[in-house]
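Participant: Attaching a predicted model along with its sequence, questions to come.
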Amino acid sequence: MSLSIKSIKSLAPLLDRVLVQRAKVVEKTASGLYLPSAASQSPPPEGTVLAVGPGAPGKDGKVVPVSVKEGDRVVLPGFGGVPVKVGEEEYHIFRDAEIIAKISE
């Protein structure tokens, strides 16, 4: 099941949720070789953060901020997240705790 909306700008994550656009599947190598379709079916484990929520309340009631910010490149799990379709593009909403790592340049 996926949610379909008209504009990605109208979507604001709540609490500790993070809106991510997964990296595109590479179908051709840098040297020009085409990869077989079986190799390109699984989504890459990388994405870019587009929007973050304000954070979720901790055990003491204070808001714990999200650990990533807009523009960060992150490593994602191969499963999970809520898919959101905008036109032909697909995005995912993950909990902050589901994001595996942040990629620093």
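Facilitator: Yep, it's here. Numbering: from 1, shown residues only.

Participant: Please count neighbours and contacts with C-alpha atoms only from this point.
Facilitator: Noted.

Participant: Closest to the centroid, which residue in this protein?
Facilitator: Per CA atoms, centre = their mean, the C-alpha nearest to the average position across the chain is that of Val20, at 2.4 Å.

Participant: show me where the chain has strands.
Facilitator: 3-5, 17-22, 46-52, 56-57, 63-64, 73-75, 82-86, 89-95, 101-103 (DSSP state E).

Participant: dropping in the other structure now:
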Amino acid sequence: MKLVPLGDKIVLKQLEAEETTKSGIVLPGQAKEKPQEAEVIAVGPGGIIDGKEVTMQVKAGDRVIYSKYAGTDVELDDEKFIIVKQNDILAIVEA
């Protein structure tokens, strides 16, 4: 199956949380903070949303930083995704 977002929605796949801190301390499962970095899987078409023209600024494959409590968690074919509005994307991570 494939998720196809509508309007200004974006499907993200969250990147894995760090297992250790920078100082080398190994974190147990509950102590790991949910990362705010994700890969863009699919992007909606944009268009007129709430009377305003919305042009999508990210594309599939981009790595992005998103708001901490944004989006809706979805599980499809045993994979977890997050669906967010474009407004919830804070930055694109460039290599």
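Facilitator: Yep, that arrived. Please read these numbers as outputs of a predicted model, since none were measured by experiment.

Participant: returning to that earlier point: list the residues that contact the alignment partner in the second structure of the residue nearest to the centre of the first structure.
Facilitator: Using TM-score structural alignment, the partner of Val20 of the first structure in the second structure is Leu12. Leu12 of the second structure sits next to 38-42, 81-84 when contact means CA atoms under 8 Å, 6 or more residues apart in numbering.

Participant: Let's have the strands of the first structure in a markdown table, adding distance to Tyr34 of the first structure.
Facilitator: Written out in a markdown table, the entries for the strands of the first structure read as follows (distance: least, CA to CA, whole Å):
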| stretch | distance to Tyr34 of the first structure |
| --- | --- |
| strand 3-5 | 31 |
| strand 17-22 | 21 |
| strand 46-52 | 21 |
| strand 56-57 | 44 |
| strand 63-64 | 45 |
| strand 73-75 | 25 |
| strand 82-86 | 27 |
| strand 89-95 | 23 |
| strand 101-103 | 27 |
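
Participant: Need the winner for burial among these.
Facilitator: Comparing the strands of the first structure by mean neighbour count (mean count of other CA atoms under 10 Å), strand 17-22 ranks first with a mean of 25.
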